[in-house]
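**Student:** model the following, please.
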Amino acid sequence: MFEAGALGFLFLLVAVWTAFPMLWMIGASLKTNVAISNDPLSLWPARSTLEHYRYVWTQVPFARYIVNTFWVSLIVTAAKLGTSVLAAYAFSFYRFRGREVLFYALLLTAFVPFTATMIPNYLLVARLGLLSSVLGVALPQLADGLGIFLLRQAFRSVPLSFYEAARMERVGPLRILWHVLLPLVRPSLAALAILFFINTWNEYFWPFLILKEKSSYTLPIALQMFTNLEGGTNWGAMMAASTLTSLLPLLAYALAQRQIIETFLHSGVKG
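**Tutor:** As a prediction, the model looks like this:
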């Protein structure tokens, strides 16, 4: 009993330590700069104000940057989810020569560092004339080795009898996928969609390389630009901009955290 209580207390400390910067960011965005200077460690202001949000919204075209980031994230998420579903379906239910070798080769791509592919991808996008475009940011991110692995594990947890029964009824492969298999792995699909969306939303370096015009910037680039303009002194405005940038990913993760955890826990059930 004592060990369980001590472990629970340790987890609580870790949770508080992890959540503190985020709570401080939200609280500081609602304080005046004077209140931040006078009481920097308090999490919530005595008197809340939205002046920093109004300032950010008028000084920077955040609406445009939100739309840019949303479209990039949506395209990348849809493409990764589609290619992951089709590849995982083939690796799970079809027998062909070199299947395991090809699967592990795709899985290894998840461990290749971005710096190794950055220059070839940039040259490809530049030669295709896609600099400063949504498609240029999305093009090198249309497939994901980790997504294929996780969905393959999800498909392998489905009883094979479901697939065989559909085949005996002469149902086509795409109809089996759509009507039989995908409804059974819906939590894994939702979790992967949220992870792909959040990762793309928060991406900074690759969009920074591709997007040359301010009108095409995504939120992480705009946030860095705004921080530089403020000179690192207007803490309230910077925290308001950071909160606006983080709000949608935080909400998405909060809504799908159970599915995300279950997907990673079940990924090792079948090899």
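
**Student:** only C-alpha atoms for contact and neighbour calcs from this point on.
**Tutor:** Noted.

**Student:** once you drop chain neighbours, what's closest to Trp71?
**Tutor:** Spatial nearest neighbour of Trp71, chain neighbours left out: Val134 (7.4 Å); criterion: C-alpha to C-alpha, 6 or more residues apart in numbering.

**Student:** which ones are touching that neighbour?
**Tutor:** By C-alpha atoms under 8 Å, 6 or more residues apart in numbering, the contact list for Val134 reads 68, 71-72, 216.

**Student:** ok, of these, which one's closest to Gly232?
**Tutor:** Proximity to Gly232 was ranked across the contacts of Val134 by C-alpha to C-alpha; first place goes to Ser216, at 24.0 Å.

**Student:** now the strand or helix carrying Ile194: buried residues?
**Tutor:** Counting by DSSP states H and E, the element that carries Ile194 is helix 186-201. For helix 186-201, burial by neighbour count (16 or more other C-alpha atoms under 10 Å) applies to 187-198, 200-201.

**Student:** again, but for stretch 257-264
**Tutor:** Those buried within stretch 257-264 under the rule 16+ other C-alpha under 10 Å are 259-260, 263-264.

**Student:** pick out the most distant pair among those.
**Tutor:** Farthest pair in those (C-alpha to C-alpha) is Gln259 and Phe264. Separation: 8.8 Å.

**Student:** one more, for comparison:
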Amino acid sequence: MNAGLGKWLKTGIFYLVLIAGAVLFIFPFYWMAVASIKTPREVFDLNLIPSEITFQSYNYMLDRIPVARSLFNSFVFAGGVTLITLVVTSMAGYALARLKFWGRDVLFSVVLLTMMIPFQLLMIPLYVIVVKLGWMNSYAGLILPISVNALGIFIFRQFFRTIPQELIDAARIDGASELQILFRVMLPLSRPAMITVAILTFMGPWNDLLWPLLVTREQEMMPLAQAATLFGLEGQGGQWGSIMAVNTLLALPVVLLYLFFQRYFIESISNTGMKG
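**Tutor:** As a prediction, the model looks like this:
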């Protein structure tokens, strides 16, 4: 009886801790979203449910920020980086997981070491390259210099090692090339890894401010994160409701992506963590 009670008590405490953690993570986003539909005089009130719902903050934002253009730029920026990263890192991950060549493990170690190099260290050389290539104020300048990351290579490499070698051998016997094996055998079986890399990669450029500030000068090329920051700096700092509206709009796509694909995300993290 005592053992059963202790088990239920431990389970209850465990779930209470999980619920408390979930509330702590969700509350800032909830408060931001609610503040965006409050009246200006209620923005900093502690009431969790607004006494009056208004969209004047969104109207004010739409009047002063080219939201449609900025959203388009953000999707092109984040989507372009994500697409290139998926293609390149999946190919690199396949080579490091399944192809045998001299120095493979050393090369993988070097790839992992690059994860320790902060972007700020590479920022100036990349900026100089963009200027010399004439890519300022262009999608090429935004996308190409930051399109590959070591984390994507690591995730694909670890996930590909969980796929049976027999499938690869059978494809080779049928005359498939390595690229055909990758795109017709490995990737269709690696949906969790693809979605995980896509989400983690998409979040970076979608929320990025520093790189767009360096390579874009014209408003028509600015992603939403950059436009929102300039909106807050150009005399609009007192419009906290509108700032919350911009940030809500900026956070919503990433939250929805994770909510829809969390099952694949968790599966991929589990597989890459358990397999070596």
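
**Student:** TM-score of the superposed pair?
**Tutor:** Scored by TM-score structural alignment, normalised by the length of the first structure, the superposition of the two chains gives a TM-score of 0.94; 269 aligned residues with a C-alpha RMSD of 1.4 Å.

**Student:** so what corresponds to the residue nearest to Trp71 of the first structure in the second structure?
**Tutor:** Taking TM-score structural alignment, the alignment pairs Val134 of the first structure with Tyr139 from the second structure.

**Student:** quick revisit: can you check which part of the second structure the helix holding Ile194 of the first structure sits on?
**Tutor:** Using TM-score structural alignment, helix 186-201 of the first structure pairs with 191-206 in the second structure.

**Student:** tell me, how many neighbours does Leu247 of the first structure end up with?
**Tutor:** 11 (other C-alpha atoms under 10 Å).

**Student:** just give me the match in the second structure for it.
**Tutor:** Using TM-score structural alignment, Leu247 of the first structure pairs with Leu252 in the second structure.

**Student:** out of the buried residues of stretch 257-264 of the first structure, which comes closest to Thr109 of the first structure?
**Tutor:** Minimum distance to Thr109 of the first structure across those is 18.5 Å, recorded for Phe264 (C-alpha to C-alpha).

**Student:** can you tell me the helix or strand for the counterpart of the closest one in the second structure?
**Tutor:** Aligning on TM-score structural alignment places Phe264 of the first structure opposite Ile269 in the second structure. Using DSSP H and E, Ile269 of the second structure sits within helix 240-274.

**Student:** show me what that helix is packed up against.
**Tutor:** With contacts taken as 3 or more C-alpha pairs under 8 Å, 6 or more residues apart in numbering; DSSP states H and E, helix 240-274 of the second structure sits against helix 2-35, helix 56-64, helix 150-160, helix 191-207, helix 224-233.

**Student:** how about the ones you listed, which one is nearest Ala97 of the second structure?
**Tutor:** It is, among those and with distance given as C-alpha to C-alpha, helix 150-160, at 5.1 Å.

**Student:** whereabouts in the first structure does that closest one align?
**Tutor:** Helix 150-160 of the second structure maps onto residues 145-155 of the first structure, going by TM-score structural alignment.

**Student:** number of nearby residues for the alignment partner in the first structure of Gly238 of the second structure?
**Tutor:** In the first structure, the residue paired with Gly238 of the second structure is Thr233, using TM-score structural alignment. For Thr233 of the first structure, the neighbour count with other C-alpha under 10 Å is 12.

**Student:** next: Tyr94 of the second structure.
**Tutor:** Tyr94 of the second structure has 23 nearby residues by other C-alpha under 10 Å.

**Student:** right, and it touches Ile181 too?
**Tutor:** No - assessed by C-alpha atoms under 8 Å, Tyr94 of the second structure is found out of contact with Ile181, at 9.6 Å.
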